[in-house]
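Colleague: all I have is the shape, not the residue letters:
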């Protein structure tokens, strides 16, 4: 059900879907339903692999923001790309993560839901506040851990 009455305003997602498919699900492991693309493969190249995947994902995301994606969609897409880049950069674990997470495919689904079904409208302030709260808690945990470490070292000496 298309909620957007002016379909002419909806961007053509075909080329974006092709790039997403290329990065996330181009190949199938024979005898299974598991699919993967070039993203985890180029991620195996130390230093430049994950950066290249991040740049391509970021370009796709920027293209879609030019076509009126809501702030909420842009925030969630950004989180997908950043999470993929951060965890994807961890040796071995990141490659396994890239096989399963598929940030570009997730972003395409978000865009389809946004443009064709009218979902994910709004400013995304709830998401931003949740992220800020999580970062504050993480920072507090880091400070507490640092305090405990320093206390332990002082007790030893």
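Modeller: On my side now, so go ahead. Just so we're clear, the structure is a prediction, and the values are computed from it rather than from any experiment.

Colleague: only C-alpha atoms from now on, for both contacts and neighbour counts.
Modeller: OK.

Colleague: these two touch, right, residue 69 and residue 114?
Modeller: Yes - judged on C-alpha atoms under 8 Å, residue 69 makes contact with residue 114 at a distance of 7.3 Å.

Colleague: helices along the chain, start to end?
Modeller: Secondary structure of the chain by DSSP state H: the helices cover 14-24, 38-42, 49-65, 71-88, 93-101, 103-117, 125-156.

Colleague: next, the angle from the fifth one to helix 14-24.
Modeller: Using axes from the mean of the first three to the mean of the last three C-alpha atoms, to 10 degrees, the direction of helix 93-101 lies 130 degrees away from that of helix 14-24.

Colleague: go through helix 93-101 and flag the buried ones.
Modeller: Neighbour-count burial for helix 93-101, with 16 or more other C-alpha atoms under 10 Å as criterion, is recorded at 94-95, 97-99, 101.

Colleague: go on, the fourth one?
Modeller: For helix 71-88, a neighbour-count test (16+ other C-alpha under 10 Å) marks 71-85, 87-88 as buried.

Colleague: now it, how far from the centre of its chain.
Modeller: Its chain's C-alpha centre and that of helix 71-88 lie 3 Å apart, by C-alpha atoms, centre = their mean, to the nearest Å.

Colleague: ok, second structure coming up, stack it against the first:
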């Protein structure tokens, strides 16, 4: 095998896996709040309107890219991307999204998926297929909810404006 065709990281690269674990911990559980609740920098970034959720999604995508380098299956990668997409989409909803982001912890879920895949690839692949179907249904439901809430908000604003005239 030539150097240019060698994989970027061997499938069991412990240093790369540890780097991914540390990043996930920083993004999802590194800050302790009163009452023992733990959030991470991803939730804090999400508070910045517009760019915060995109920055968090970009950092989360790095974990998925490392999973590619570590040899994760297509099903596991789709599931990981689904976690990032779900957290990013719901995270874009003001306040509710920030609470969801702090609770869902997509990065920790993705590291757990990667670790499980490295231990038992076949079992993880089967579970991932069922999860992908579930996440598609959930994303469609969230889309419908988002559109419905947007329409209701616009109607409320229009009614308020008409009431002021």
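Modeller: Received it, and whenever you're ready, just let me know what you need. Everything quoted here is computed from the prediction, not taken from an experiment.

Colleague: would you list the helices of structure 1 in CSV and tack on distance to residue 32 of structure 1?
Modeller: Formatted as CSV, the helices of structure 1 follow (distance: least, C-alpha to C-alpha, whole Å):
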stretch, distance to residue 32 of structure 1
helix 14-24, 16
helix 38-42, 18
helix 49-65, 25
helix 71-88, 23
helix 93-101, 14
helix 103-117, 19
helix 125-156, 36
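
Colleague: of the ones you listed, which is nearest residue 30 of structure 1?
Modeller: helix 93-101 (15.2 Å; C-alpha to C-alpha).

Colleague: which one of the buried residues of helix 93-101 of structure 1 is nearest residue 54 of structure 1?
Modeller: For the buried residues of helix 93-101 of structure 1, the nearest to residue 54 of structure 1 is residue 98 (11.6 Å; C-alpha to C-alpha).

Colleague: quick one: what's aligned to the closest one in structure 2?
Modeller: Matched across to structure 2, residue 98 of structure 1 falls on residue 101, judged by TM-score structural alignment.

Colleague: contact partners for its match?
Modeller: Listed by C-alpha atoms under 8 Å, 6 or more residues apart in numbering, the contact partners of residue 101 of structure 2 are 42-43, 46, 87-88, 90-91.

Colleague: go with 6 Å
Modeller: By C-alpha atoms under 6 Å, 6 or more residues apart in numbering, residue 101 of structure 2 lies in contact with 43, 87, 91.

Colleague: need those in TSV (columns: distance to residue 112 of structure 2).
Modeller: Output for these, formatted as TSV (distance: C-alpha to C-alpha, whole Å):
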residue	distance to residue 112 of structure 2
43	19
87	16
91	21
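
Colleague: and these, which is closest to residue 160 of structure 2?
Modeller: Distances from residue 160 of structure 2 to those, taken by C-alpha to C-alpha, are shortest for residue 91, at 27.5 Å.

Colleague: identify the residue of structure 1 aligned to that closest one.
Modeller: Residue correspondence to structure 1 (TM-score structural alignment): residue 91 of structure 2 is matched to residue 88.

Colleague: identify the residue nearest its match in space, chain neighbours excluded?
Modeller: In space, and not counting its chain neighbours, residue 88 of structure 1 is closest to residue 94: 3.6 Å by C-alpha to C-alpha, 6 or more residues apart in numbering.

Colleague: one more: residue 121 of structure 1?
Modeller: Per C-alpha to C-alpha, 6+ apart, closest to residue 121 of structure 1 is residue 70, 5.8 Å.

Colleague: trace the one you found over to structure 2, please.
Modeller: Matched across to structure 2, residue 70 of structure 1 falls on residue 73, judged by TM-score structural alignment.

Colleague: look at that match and say how many residues are nearby.
Modeller: Using other C-alpha atoms under 10 Å, residue 73 of structure 2 is surrounded by 19 other residues.

Colleague: same check, this time on residue 61 of structure 2
Modeller: Other residues close to residue 61 of structure 2 by other C-alpha under 10 Å number 17.

Colleague: residue 123 of structure 1 too?
Modeller: By other C-alpha under 10 Å, neighbour count at residue 123 of structure 1 equals 14.

Colleague: who are the contact partners of it?
Modeller: 71-72.

Colleague: tell me which residue is most central in structure 2.
Modeller: For structure 2, residue 84 is the residue whose C-alpha lies nearest the centre (C-alpha atoms, centre = their mean; 2.4 Å).
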